[in-house]
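> Make a model of this:
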Amino acid sequence: MKFPEPLVSGRLVKRYKRFLADVILDEDGAAITAHCANPGSMLGLKEPGSRVWLSQSDNPKRKLKYSWEVMEADGALVGINTAHPNKLVEEALVAGRIGPLAGYHSLRREVKYGKNSRIDILLEDEGGSKTYVEVKNVHLMRQQGLAEFPDSVTARGAKHLAELADMVGEGHRAAMVFLVQRPDCGRISLAADIDPTYAAAFEVAQAAGVEVYAIGCDVRLDGIDAVRPVDISI
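So this is what the prediction gives:
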């Protein structure tokens, strides 16, 4: 995934109200407010003074011109925009980078299923067999080299796990793909101390036959690509 235009650098002042971030731009010292497309807690990724990079939009209908895309944390570039993971995983699937999910005839995104939900990615083979793929963004790192999910309580995430298990019960394949938007983690685990309910739901889903995969990203200032296998320690 390439950013359409060069990113603008700055320093984070604060992230607040979940979707807002105040930034001082490097170029001219202007103080601006950027959109933060990330509903999580961003634990460890909102330290004031952190170096950040923003995309710009010329859309006059947007309230905020800038969007927070990348930041520097723990000596690495980290992608924080949770609007990108589905696209990044789609590109990885098309390129065959997630072996067990490769070779499908068609791929569709945001398809209705379950109880008033939409699956992130639906894979279908020529015979009509379906695989339901849920994507979760990961960027929490509390121990060097170990990514963890989630970074806050996620009742919605537990609901998604139950719905994937339901699809397996109906005779389909279902998979959870964790997308690690940072290059410095080779393993992923569950942050059960942050959300024990999610961890319990994950165990139930795995026992029901939901598959689990993880792929890591190379994060650059010109784009992000999901290219690296990440070991699952769950």
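
> switch to C-alpha atoms for all contacts and neighbour counts from now on
OK.

> Now do the contacts for Glu90.
Ile121 (C-alpha atoms under 8 Å, 6 or more residues apart in numbering).

> what helix or strand is it on?
Glu90 belongs to helix 85-94 when assigned by DSSP states H and E.

> can you give me the angle the helix or strand just after that helix makes with helix 85-94?
For helix 85-94, the succeeding helix or strand toward the C-terminus, using DSSP H and E, is strand 106-113. An angle of 140 degrees separates the directions of strand 106-113 and helix 85-94 when computed by axes from the mean of the first three to the mean of the last three C-alpha atoms, to 10 degrees.

> Helix, strand, or coil at the nearest residue to Ala165 once chain neighbours are set aside?
With C-alpha to C-alpha, 6 or more residues apart in numbering as the criterion, Ala165 has its nearest non-adjacent residue at 5.3 Å, and that residue is Ala205. Assigned state for Ala205: helix (three-state reduction, DSSP: H, G, I helix; E, B strand; the rest coil).

> From the centre of the protein, give me the residue that's furthest out.
Asp28 (31.5 Å; C-alpha atoms, centre = their mean).

> and the gap between it and Ser9?
Using C-alpha to C-alpha, to the nearest Å, Asp28 is found at 10 Å from Ser9.

> Name the residues of the lengthiest helix in the chain that are buried.
When the chain is parsed with DSSP state H, its longest helix is helix 155-169. For helix 155-169, a neighbour-count test (16 or more other C-alpha atoms under 10 Å) marks 157-158, 160-168 as buried.

> I'd like those residues as a markdown table, with distance to Ala34 appended.
As requested, these are exported to a markdown table (distance: C-alpha to C-alpha, whole Å):
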| residue | distance to Ala34 |
| --- | --- |
| Gly157 | 26 |
| Ala158 | 30 |
| His160 | 29 |
| Leu161 | 32 |
| Ala162 | 35 |
| Glu163 | 34 |
| Leu164 | 34 |
| Ala165 | 38 |
| Asp166 | 39 |
| Met167 | 39 |
| Val168 | 41 |
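
> One more sequence to fold, the one below, so I can look at both together:
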Amino acid sequence: MKFDKPLIPGRLLKRYKRFLADVELEDGQIITAHCANPGSMLGLKDPGMRVWLSRSDNPKRKLAYSWELLELEDAMIGINTGHPNRIVEEAILAGTIEELKGYEILRREVKYGTNSRIDLLLQDDAKPDCYVEVKNAHLLRQQGLAEFPDSVTKRGAKHLDELAAMVKAGKRAVMLYLIQRTDANRFALAADIDPNYAERFRLAHDQGVEAYAYLCEITTSEIKLTNAVPILL
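From the prediction side, this is the model:
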């Protein structure tokens, strides 16, 4: 996924009300940016951190700037949770995800389950439909270990139950964790943060829901899915 325009650097002043962030640009201007991330962003919102913003020319937008990336001394982190579906879709179409090759049709946001929409539905006449749920992971509390979730997610637990129901109905179901940070080399569930999610994952996995974790290559011009890493169950 390439950014439409060059990103703009700045320093984070504060993140508040979940979806707002005040940022000081390099010219000293202070702006408010949209933060498209409903999680706690644990460890990723300290004042003074170097951030990268996109700017929209759409006059109808309330906030012209969007917070896209966080730059640490040894890592780049994608914080915009609006991007993972597109990143994964591009990777599937390019054949990068070995486990999801061989489907003729890819559909987005298809209704299923109980008032839900699956992120990506893969279809082919020669095999069962494949329901793919994408989750963004950027929590890291131990060196190299990415985790999900960073806050309690009842919606995420519901998705696991619905994926398990798809397997029971004879379909294929996949939970794909997209790790949007460049300093990770493995993945685990943050069971101490959300024990219920970890338990629902275990039950869904036992019932046949597949799970994969993939890293990203992140620069100020592009975010691209690269390779799979181990999931520590």
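
> Now do the residue nearest to Ala165 of the first structure: how many residues are near it, please.
A count of neighbours around Ala205 of the first structure, defined by other C-alpha atoms under 10 Å, yields 25.

> Check Asp225 of the first structure too.
Other residues near Asp225 of the first structure come to 20 when the count uses other C-alpha under 10 Å.

> from what I can see it touches Met1, true?
Yes - taking C-alpha atoms under 8 Å as the contact criterion, Asp225 of the first structure and Met1 are neighbours in contact, 5.8 Å apart.

> Common neighbours of those two, please.
Residues within reach of Asp225 of the first structure and of Met1 at once, by C-alpha under 8 Å, 6+ apart, are Leu88.

> how far away is the residue farthest from the centre of the first structure from Leu54 of the first structure?
Counting by C-alpha to C-alpha, the gap from Asp28 of the first structure to Leu54 of the first structure is 14 Å.

> Superpose on the first structure and give me the mean offset of the strand ranked longest in the second structure.
Using DSSP state E to assign secondary structure, the strand with the most residues in the second structure is strand 127-137. In the superposition against the first structure, strand 127-137 of the second structure averages 1.0 Å from its aligned positions (mean C-alpha distance after the TM-score superposition for the first structure).

> Identify the residues contacting the very next helix or strand once past that strand?
Tracing the chain C-terminally past strand 127-137 of the second structure and defining elements by DSSP H and E, one meets strand 139-142 next. Contacts of strand 139-142 of the second structure with the rest of the structure, by C-alpha under 8 Å, 6+ apart, involve 41-43, 146-150, 184.

> residues of strand 139-142 of the second structure that come out buried?
Taking 16+ other C-alpha under 10 Å as the basis for neighbour counts, the residues of strand 139-142 of the second structure that come out buried are 139-140.

> Likewise for stretch 41-52 of the second structure?
By neighbour count, with 16+ other C-alpha under 10 Å as the criterion, the buried positions of stretch 41-52 of the second structure are 41, 44-45, 49-52.

> Setting the sequence-adjacent residues aside, check what's closest to the residue nearest the centre of the first structure.
Nearest to the geometric centre of the first structure sits Asn137, at 1.9 Å (C-alpha atoms, centre = their mean). For Asn137 of the first structure, the nearest residue in space outside its immediate sequence neighbours is Leu179; the separation is 5.0 Å by C-alpha to C-alpha, 6+ apart.

> isn't that neighbour right next to Ile224, touching?
No - with contacts defined as C-alpha under 8 Å, Leu179 of the first structure does not count as touching Ile224, sitting 11.5 Å away.

> These two: which has the busier surroundings?
Summary of the neighbour comparison: Leu179 of the first structure and Ile224, criterion other C-alpha under 10 Å, with Leu179 having more neighbours (25 against 21).

> quick one: whichever helix or strand the more buried one is part of to chain centroid distance?
Leu179 of the first structure is located in strand 173-180, with elements delineated by DSSP H and E. The chain centroid and the centroid of strand 173-180 of the first structure are separated by 11 Å, computed with C-alpha atoms, centre = their mean, to the nearest Å.

> still on that earlier bit, check contacts around the residue nearest to the centre of the first structure.
Applying C-alpha under 8 Å, 6+ apart, we find Asn137 of the first structure in contact with 82, 85, 178-181.

> so how far is Met41 of the second structure from Gly156 of the second structure?
The gap separating Gly156 of the second structure from Met41 of the second structure is 16 Å, by C-alpha to C-alpha.

> Now flag whichever of the buried residues of helix 155-169 of the first structure is closest to Thr197 of the first structure.
Out of the buried residues of helix 155-169 of the first structure, the one with the shortest distance to Thr197 of the first structure is Ala158. That distance is 7.3 Å, counting by C-alpha to C-alpha.

> Roughly how far does that closest one sit from Lys136 of the first structure?
As judged by C-alpha to C-alpha, Ala158 of the first structure and Lys136 of the first structure stand 12 Å apart.

> And Leu215 of the second structure, what's its match in the first structure?
Superposed on the first structure with TM-score structural alignment, Leu215 of the second structure falls opposite Gly216.

> So its match sits against Gln181, correct?
Yes - applying C-alpha under 8 Å as the test, Gly216 of the first structure and Gln181 come out as touching, 6.2 Å apart.

> quick one, which of these two is more surrounded?
For Gly216 of the first structure and Gln181, the more surrounded residue by other C-alpha under 10 Å is Gln181, and the numbers stand at 30 against 27.

> before we move on, back to that, how big is the offset of the strand holding Leu179 of the first structure relative to the second structure?
Plainly put, strand 173-180 of the first structure ends up 0.2 Å away from its match in the second structure on average once the two are laid over each other (mean C-alpha distance after the TM-score superposition for the first structure).

> Determine how far the next helix or strand after that strand lies from the middle of the whole chain.
Counting by DSSP H and E, the element after strand 173-180 of the first structure in chain order, helix or strand, is strand 187-190. Taking the mean C-alpha point of strand 187-190 of the first structure and that of its whole chain, the gap between them comes to 14 Å (C-alpha atoms, centre = their mean).
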